[in-house]
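> Model the structure of this input:
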Amino acid sequence: MRKKLLRTKAIVVHSNSGLKKCLTAFDLALLGIGCAIGTGIFVLTGIAAATQSGPAVILSFIIAGVASAFAALSYAELASSIGGSGSAYGYSYVAFGEFIAWVMGWILLLEYGVGSAAVANGWAGYFVSTLANFNIYLPEALTKAPVLGGLINLPAFAIIWILTILLMVGVKESARFNNIIVIIKLSTIAIFITLASMHLNTSNWHPFMPYGWFSTLENGKNIGVLAGASLVFFAYFGFDAVSTAAEEAKNPQRDLPIGLIVSLTFCTIIYIVVSALLTGIVPYTELNVSSPVAFALTKIGYTWASTLVATGVLAGLITVLLVLLYGLTRILFAMSRDGLISPVFSEVNPDRQTPTKIILMCGAIVSIVAGFIPLGELAETVNIGTLASFIMVCVGVIVLRKRQPNLKRPFKNPWNPLIPVLGILSCGALMTFLPAVTWMRFGIWILIGIVIYFIYSIHHSKLNK
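Alright, predicted model coming up:
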């Protein structure tokens, strides 16, 4: 009973964290858009169409979007009633207790940490190719990790530190920067939509579903609309970062649900429109390229598309990186405050009103991973971590409705418990379509986290003390 009361009390205590309350609903919505629109729309759309879904990649995005929508409604309810900067970690802490919360936090570190390093590597690749368009070439030793024959992936390493410094300056300044860059990349997408709509050829949509709903090839690869949905789900990865900003929102009970739902709805519409146009102007079999949007525009006669799309991608990935790093620091901030990692990292700089020590630590670790370690397929594990966190949030809504029925809920899910149950089923189904090797890596990551919990966290936890 005492631990249950302490978990409930944490809701109130964490509302006075010392972090600066300065973010509006508009800032939160753009935070979600900034993180969600990036690699998914510029890269995965074409790859999923060519290798897994065909023109029915539109359905893949709809399925992934619906699953995310169920999770978003669950996030909105918990964000409005519990708050806290730990996202699904904080919600699990209140709903299930410390151990499950630690596992959830450990999964989120995989989602945000590995995701940040993977996006930094992708950004570096586009940055190098963009410089080459202007006849500026970086030495190969400065663009590859040591195991790939270089010394360091300097662009990936540097962009992490630039954004780390920006986060240290202040969250409002970071939000302003994010808002500006989001407008730039949305302008790029608007240009693509305008140009592509003038060259639409509906015959390219036939056959619409060449790979069916789902099947497995002899080499173990999954194909079909449902397999495509599990791949393009990466496009929705990160919109939940909005919930990590609870303690810096001016009116979290009202603004967090708005930010979550608006950002997800907007991104889903954009994904559907872009994927429909992309497969409508170029045969889907030709879209298995690193930059399918640029390739498609070039095919219809716009040779200047490479520079345009490179600008959009660079801008888009910068905001994705910024929001991922922000979310990572706030999750670790919450875990530190609960004693599960060193309390040093939950100290807030009184001048900047930001947790500068945890920001520096995250910047150092992620920059080293991005600069010196080629991630390869490890980044695919991000998807399963995101889906797992969505499921836990949906379960948390059901549990808290039973355990704390009188908890004030400014936003309540309609048709409870149907929405969270549908979220559990849809996200769970998408997890089953992921490759076996992804499950194996995910299991190993969780085991490592459990070992750390019993070696350190359980002995320093404020709850257990």
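> CA only for contacts and neighbour counts going forward, please
Will do.
> Quick test: name the residue nearest the centre of the protein.
Of all residues in the chain, the one closest to the mean position by C-alpha atoms, centre = their mean is residue 238, 1.9 Å from it.
> Distance of it relative to residue 107?
Per C-alpha to C-alpha, to the nearest Å, residue 238 is found 13 Å from residue 107.
> Kindly report the same for residue 27.
Separation of residue 27 from residue 107 (C-alpha to C-alpha) stands at 26 Å.
> Mind checking which of these two has more residues around it?
Set residue 27 next to residue 107 and count neighbours by other C-alpha atoms under 10 Å: residue 107 wins out with 24 against 20.
> What helix or strand is that one located in?
Residue 107 belongs to helix 98-109 when assigned by DSSP states H and E.
> list the buried ones in the helix or strand following that helix?
Next helix or strand after helix 98-109 toward the C-terminus (DSSP H and E): helix 115-133. Across helix 115-133, burial judged by 16 or more other C-alpha atoms under 10 Å covers 115-127, 129-130.
> who's in contact with helix 115-133?
39, 137-138, 143, 153, 155-157, 159-160, 307, 310, 313-314, 317-318, 320-321, 324-325, 366-367, 369-371, 375, 379, 382 (C-alpha atoms under 8 Å, 6 or more residues apart in numbering).
> does the residue lying closest to residue 106 once chain neighbours are set aside belong to a helix or a strand, and which?
Spatial nearest neighbour of residue 106, chain neighbours left out: residue 449 (6.1 Å); criterion: C-alpha to C-alpha, 6 or more residues apart in numbering. Following DSSP H and E, one finds residue 449 within helix 436-452.
> other SSEs contacting that helix?
Counting contacts by 3 or more C-alpha pairs under 8 Å, 6 or more residues apart in numbering; DSSP states H and E, helix 436-452 packs against helix 98-109, helix 381-403.
> Next SSE downstream of it?
Going down the chain from helix 436-452, the next helix or strand is helix 458-460, by DSSP H and E.
> this one as well, want them side by side:
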Amino acid sequence: MSRPSSDAQPPIADDGATTTLSMKRTIGLTSLIGLSISITIGSGWLLATLLAATKAGPASILSWFVAAFIFSIIGVSWLELGTMLPCSGGSVRYPRLSHGAFASWFNGFAYLLACIALPVIEAQAVVTYLGGRWPELGLVAHQSGTTILTWPAGILVGFALLAVFFVLNIFGAALMAESNKWVTIWKCVIPVATFLLMMTAMNTENFSAYGGFAPMGWAAVLGAVSGGGIVFAFNGVRLIAEFGGEAINPRRSLPIAMIVGGIAFPLVVYVGLQIGFIGAIDWTDAGVAPGDWAGLITSNWSASPLLDAVMAAGFTWFSYLLLTDALLSPAASGWVWLGLGSRVTYSMSANGELPRGLQRLNRRGSPWVALVVVTGIGFLFFLPVPSWYVFVGMVATAMMFNYVIAAPSVQVFRRLAPQLPRPIRIPAVTFFGLAGFILSMFTIYWAGWATMINVLTVTMLGLPIYASYSSVKNGWSRSTQSGVLSIVFTAAWVIIAHQGGWMFSGGKQVTGHWSIGTYLAAFVVAAVAFVVALWVISNGEGRQHLKAGIWVLPTFIFVTFLSYWDVNGPGHVISGLTSSLILVVFSAGMYFWAVRSGFLTKELADITHEYDETKTVALA
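This next block holds a predicted model:
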């Protein structure tokens, strides 16, 4: 797959053309792999095995292989992007370069929300395990069929953990990477030892009795990829690209770190854990009827499943080591995710999508203002969804929104910036790009209606921010007109969300609210009205950015409402095969629309011009 295209070095997107502030390159290959593994061995290894089992039973083992295949295909695009233009916060920088401000903002806003939420999720996992081990602390409780953090005890402990993540990040990426390297060694040893010990207590009946290997059906294998938290295990693929601007020799380090830390390691560890956990389930000790896979979510094991499995297997001595790692692993991941969230905020500021003050660095090279903002918003995220099991599916889906745009960006850069060196040049770029795009769409789709409608509704609230800030700041529309549009749309959107009756409703519509037909009509009309109004009040340049990115709205609105009528959705009128064929055809159309929509943005033109001048000087 790898083929050098030139001896010349591509420009770094952090410098000159995109922002005048440069981060320090202090992270080596070993530290990059460590950061990736630290993300993959976080709260997921402690709780995702149980959540995946509740979604698909023993067949959840296959869900990990499905996810590894999907992220291997998706990761191909990130390899070319990350080595062609290594930069920090690349996942929000590349769309800006290829498709302009509107697509970049929608993409970046969804990803920013996910990145801010991820440290919260890791803190929730730590508190959940503590509460499961010592219930007398009153940190967790069972409510609405799941485990939640209590107020004030559980949530305040979560606040304290988030504050610790903030302090550690202030000391810079070098400290984070170096310290995390030693933490990662510990985090690798304990999960491997855990699944080996659980396998000594293997009950093979758990794999074949109680409805067979796939008691929820084969479609549940796919649903567990997003809904079961499995997506988090492979997020190291993109994390590596996020730290590209701070990596030493990124053209060599990024692909190795992506393959080793992002795909191979998590696949081996998580498959082992899933097999070990399923085989070690003691239904009596868990307090549920044998074969009640869905009931595990409210069982005695729900707060600390692996700890309980190890203890039930007779390894009480090891439970203390596992509990130590149950605190250390999510905490270390939360530390890294908070740093990543601040870099995404920094990058969006460099794009002109957020205030420039967010680019301020301290003397250690950390974006400290962005860290303060991200941490502050994170505190608020504990309140509406204080449960790892509920929050994880929403955040995983929001993150997948960001994966969709990578493949179209690669082809846009091929067309508009062919002269830039590509240390890794994708063969059959249309095939891999289209495949990655379609698989990203399926991963979002498998999350299901209840998750997707919540995520999309919140993400759409980024539109009025784009109109009132980014469009005005760039001189594309007037502040008064944009402000009125933003206020009107926000008010209408809140009304629509409320009348729809699906927001944070536990997957069931609140009675007395709109029918799905009325809800869909209002949803689409509001989105179209916003775009039309923004087009009318924008100048030519603003309209160009809007035109290049408008494809993102029908893409995500369609896939969300298709999931409603899917056989597994509330409407359940379209068979799984039919809905899959519809999604493949639709996704292919959206992919080619996205590729054609890209244009030579000012930022990309500056980068190519800088490269051309550097090459001319070198030849002279």
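> Superposed, what's their TM-score?
Laid over one another, the chains give 0.86 as their TM-score (TM-score structural alignment, normalised by the length of structure 1), with 439 aligned residues with a C-alpha RMSD of 2.8 Å.
> quick revisit: just give me the closest of the buried residues of helix 115-133 of structure 1 to residue 31 of structure 1.
Ranked by distance to residue 31 of structure 1 (C-alpha to C-alpha), these are led by residue 116 at 15.2 Å.
> Looking for the alignment partner of that closest one in structure 2.
Counting by TM-score structural alignment, residue 116 of structure 1 lines up with residue 119 in structure 2.
> picking that back up, in structure 2, what range does the helix holding residue 449 of structure 1 match?
Mapped onto structure 2 using TM-score structural alignment, helix 436-452 of structure 1 covers residues 449-465.
> Mind reading off the mean deviation between the helix ranked longest in structure 1 and structure 2?
As assigned by DSSP state H, the longest helix anywhere in structure 1 is helix 305-337. Compared with structure 2 after the fit, helix 305-337 of structure 1 shows a mean deviation of 1.4 Å (mean C-alpha distance after the TM-score superposition for structure 1).
> And that helix, what does it pack against?
In terms of contacts (3+ C-alpha pairs under 8 Å, 6+ apart), helix 305-337 of structure 1 is packed against helix 25-36, helix 39, helix 98-109, helix 115-133, helix 154-169, helix 171-197, helix 292-299, helix 356-372.
> other SSEs contacting the shortest one?
Right, helix 39 of structure 1. Secondary-structure packing of helix 39 of structure 1 (3+ C-alpha pairs under 8 Å, 6+ apart): helix 305-337.
> Report the distance from the helix it packs on to the chain centre.
Counting by C-alpha atoms, centre = their mean, to the nearest Å, helix 305-337 of structure 1 is centred 9 Å from the centre of its parent chain.
> out of the contacts of helix 115-133 of structure 1, which are buried?
Neighbour-count burial (16+ other C-alpha under 10 Å) is assigned, among the contacts of helix 115-133 of structure 1, to 39, 143, 153, 155-157, 159-160, 310, 313-314, 317-318, 320-321, 324-325, 366-367, 369-371, 375, 379, 382.
> circling back to that earlier point, from the buried residues of helix 115-133 of structure 1, pick the one nearest residue 54 of structure 1.
The closest of these to residue 54 of structure 1 turns out to be residue 122 (C-alpha to C-alpha; 24.1 Å).
> hmm, back to that, can you say which of the helices and strands packed on helix 305-337 of structure 1 is nearest to residue 10 of structure 1?
Using C-alpha to C-alpha, the nearest of these to residue 10 of structure 1 is helix 98-109, at 12.0 Å.
> how big's the offset between the closest one and structure 2?
When structure 2 is overlaid, helix 98-109 of structure 1 sits 0.9 Å from its aligned residues on average, using mean C-alpha distance after the TM-score superposition for structure 1.
> Would you check that residue 63 of structure 1 makes contact with residue 229?
Yes: with contacts counted by C-alpha atoms under 8 Å, residue 63 of structure 1 reaches residue 229, the gap being 6.3 Å.
> Just want to know which of the two has more residues nearby.
More neighbours surround residue 229 than the other of residue 63 of structure 1 and residue 229, with 28 against 22 (other C-alpha under 10 Å).
> Check the burial of the aligned residue in structure 2 for residue 83 of structure 1 by counting its neighbours.
Taking TM-score structural alignment for the superposition, residue 83 of structure 1 sits opposite residue 86 in structure 2. Residue 86 of structure 2: 29 surrounding residues under other C-alpha under 10 Å.
> Distance of residue 86 of structure 2 relative to residue 221 of structure 2?
Distance, residue 86 of structure 2 to residue 221 of structure 2, by C-alpha to C-alpha: 35 Å.
> same thing with residue 457 of structure 2?
Residue 457 of structure 2 is 26 Å from residue 221 of structure 2, by C-alpha to C-alpha.
> With residue 150 of structure 2 instead?
Separation of residue 150 of structure 2 from residue 221 of structure 2 (C-alpha to C-alpha) stands at 32 Å.
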